[in-house]
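Novice: Dropping the sequence and predicted coords here.
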Amino acid sequence: MSERPTAFGADEKRLGTYLKDRRGRLDPATFGFPPGRRRTPGLRREEVAQRAAISPTWYAWLEQGRGGGPSAQVLDRIAQALMLTEPEREHLFLLGLGRPPEARYRKDGGVTPRLQRVLDTLEPTPALIRTATWDVVAWNQAATVLLSDFGAAPPGERNMLRFIFLDPGMRAAYDHWEGVARFVVSAFRADVARAGAAAEVERLVEELSRESPEFKAMWRDHEVHSHVEGVKQIRHPVLGRIAFEYSAFAVDSRPDLSLLIYNPTTREDAERIAGMVGPSPARNLK
């Protein structure tokens, strides 16, 4: 990271203006800084730099539009120093790097009643929400019918990899289980790395490596793939063969969560699923 001044550009100016505005909204006393005699409200530049563990000169250049392009790590430290909310942090990255930040792992993976209602509205199309570490935190009834009874598993064991490798029913649902499992492992590895959650999945990886020789071998291959969309076919014990297209979507304001929708490829398959999906359970409408 260079600390030499660079040309003053439009992007740098917008970044500097935003930083100055956020800095001016903070109360120095909240962070233990003496109020003293301040010409302007908020924290001083050197105080933000101190909280972000960066050079005061470098931070001053950023506000003046002369600091060049900051790294994602620097922007993350500045976001923490300025106590930015998730939307504010995303805006900071868009100004500083031209892209949103990568998804960050959050231990609290619960969903709001509103997100659950979105899943229920998608009936009879199976849909679920998973974390960056592939824990299933919400699903609709169609997902229970087509994929697995997630609610029957203890909350701490509702992980997609655990279902794929340790659930005989899910293993039997795929004609080419090994190919599906290998792809899931490679996509899981990519998502975990992107979220910086390697430490959080160590116990899961150890458990699966111990319980499943197939997982242990696949994990050692270090393959990486994205898991955005595709086509799958399963063999359901009651409905028979079902083909569906799956798509993954980011959840607005929760980049650590993904919404997965499994759309049947034919009207006949959709009608068969709908025939097994009863009325949705009552949800909190607050």
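Specialist: In hand now; what should we look at? Numbers count the residues shown, from 1 in each chain.

Novice: okay, CA-based contacts and neighbour counts for the rest of this
Specialist: Will do.

Novice: Report the secondary structure state of the closest residue to A190 other than its chain neighbours.
Specialist: Leaving out its chain neighbours, the residue that sits closest to A190 by C-alpha to C-alpha, 6 or more residues apart in numbering is V224, at 5.6 Å. V224 falls in the coil class when you classify it by DSSP: H, G, I helix; E, B strand; the rest coil.

Novice: Tell me which stretches of the stretch 1-150 of the chain form helices.
Specialist: Using DSSP state H, counting those that start in this stretch, the helices of the stretch 1-150 of the chain run over residues 10-23, 45-52, 56-64, 72-81, 86-97, 113-121, 141-146.

Novice: any idea which of those helices is most buried?
Specialist: Highest mean neighbour count among the helices of the stretch 1-150 of the chain (mean count of other C-alpha atoms under 10 Å): helix 141-146, with a mean of 22.

Novice: also this one, for the comparison:
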Amino acid sequence: MQSQLNQRRELGAFLRSRRERITPDEVGLPHSGRRRTPGLRREELALLAGISATWYTYLEQGRDIRASEQVLDALASALRLDRHERGHLFQLAGHAAAAETEEPEPLAAEVAAVPLLLQPRPAYIIGGNYDVLSHNRAADELFPDLTANTPDRPANFARWVFLEPAARTVLVDWEPEARGLLARLRTLAGRHPGDPRYTRLIDELSAGSSEVRAWWPRYDVQARHGGRKRLRLPGPGVIEFAYTAFHLAEQPEQTLVIYSEHRESAD
């Protein structure tokens, strides 16, 4: 019951954050005097989506009502959600299979060994809440102090990015990297409303990082993906790495991440 209440609150917070980022000019609405809040008013969004303003208000307030897929589609269009945000909206509204909120199963020994087999390429496996479940020596060298942990405080990539001073030196593009990571954490936390693995981590990050306190209420969401990172290393200096993310078949929220130096192909 508490989990459902938390999920309804998450849905309301997500809708409100997306409503507040759209201006009337963007959707062709006339100016109507001074506004006390940023973005669209609730009744304006309801009009754009073709639904009752009162009903939409109840939805944003987290009341115990269920939105149909047609209504969610209309809201997603009116809010101009991208495909990841749309999927997150449907997830929070109960129209997608939510992952269990139990502790994840331990990593099988043969899976935990994969990063070791990939040495000397940096590799690690992270859980849904960014706990580092397995890693190799090259990952230690790439991300100093990432895997330093204690029995009651496991290594965690999000904690390293926001709370470890070395991260701001190693990650050349720290702010966009940190924003993207927080958006991905927000997506995963939305699938586990009330799960202490996420609430404890988010509370810790918020307490220690002014950026998390500022960015978390924006409710940015993003799926995990591969890409490139510019890292500053002792000796060689700044090197651009390509990284690839693989989701494990039995535990899709656990992800194997592999790094390699990015080299432009010759013409």
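Specialist: Ah, there it is. Here the structure is a predicted model, which is why all the values come from computation and not from measurement.

Novice: Any chance of the helices of the stretch 1-150 of the first structure in a markdown table with distance to H176 of the first structure as columns?
Specialist: Putting these into a markdown table (distance: least, C-alpha to C-alpha, whole Å) gives the following:
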| stretch | distance to H176 of the first structure |
| --- | --- |
| helix 10-23 | 50 |
| helix 45-52 | 50 |
| helix 56-64 | 53 |
| helix 72-81 | 40 |
| helix 86-97 | 40 |
| helix 113-121 | 28 |
| helix 141-146 | 17 |
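
Novice: So which of those helices is nearest W219 of the first structure?
Specialist: Among these, the nearest to W219 of the first structure by C-alpha to C-alpha is helix 141-146 (26.9 Å).

Novice: Now for the aligned residue in the second structure for R254 of the first structure: which residues touch it?
Specialist: Residue mapping for R254 of the first structure onto the second structure gives Q251, with TM-score structural alignment as the criterion. Counting by C-alpha atoms under 8 Å, 6 or more residues apart in numbering, Q251 of the second structure touches P104.

Novice: Next: the one 3 residues further on.
Specialist: When contacts are counted by C-alpha under 8 Å, 6+ apart, Q254 of the second structure touches I125, I126, G127, G128, H247, L248.

Novice: Among these, which ones are in strands?
Specialist: Within the contacts of Q254 of the second structure, residues falling in strands by DSSP state E are I125, I126, H247.

Novice: For I164 of the first structure, find the nearest of the helices of the stretch 1-150 of the first structure.
Specialist: Proximity to I164 of the first structure, assessed across those by C-alpha to C-alpha, is greatest for helix 141-146 (14.1 Å).

Novice: Where does the closest one end up in the second structure?
Specialist: Helix 141-146 of the first structure maps onto residues 137-142 of the second structure, going by TM-score structural alignment.

Novice: same check, this time on stretch 60-79 of the first structure
Specialist: Against the second structure, there is no aligned range for stretch 60-79 of the first structure (TM-score structural alignment).

Novice: quick one, what contacts the closest residue to W139 of the first structure other than its chain neighbours?
Specialist: Leaving aside its sequence neighbours, W139 of the first structure sits nearest to L128 (C-alpha to C-alpha, 6+ apart; 4.0 Å). Counting by C-alpha under 8 Å, 6+ apart, L128 of the first structure makes contact with L119, V136, V137, A138, W139, N140, A143, L259, L260, I261.

Novice: Return the residue of the second structure aligned against L128 of the first structure.
Specialist: In the second structure, the residue matched to L128 of the first structure (TM-score structural alignment) is Y124.

Novice: Would you map the strands across the stretch 151-286 of the first structure?
Specialist: 229-236, 240-251, 254-264 (DSSP state E, counting those that start in this stretch).

Novice: Now the shortest one: buried residues?
Specialist: To tie it back to what came earlier, the one meant is strand 229-236 of the first structure. Using 16 or more other C-alpha atoms under 10 Å as the test for burial, strand 229-236 of the first structure gives Q233, I234, R235, H236.

Novice: Of those residues, which is the nearest to R203 of the first structure?
Specialist: The shortest approach to R203 of the first structure among the buried residues of strand 229-236 of the first structure belongs to I234, at 29.2 Å (C-alpha to C-alpha).

Novice: Contact partners for the closest one?
Specialist: With contacts defined as C-alpha under 8 Å, 6+ apart, I234 of the first structure is in contact with A173, Y174, D175, R241, I242, A243.

Novice: hmm, back to that, most neighbours among the ones in strands among the contacts of Q254 of the second structure, which one?
Specialist: I125 (26 neighbours; other C-alpha atoms under 10 Å).
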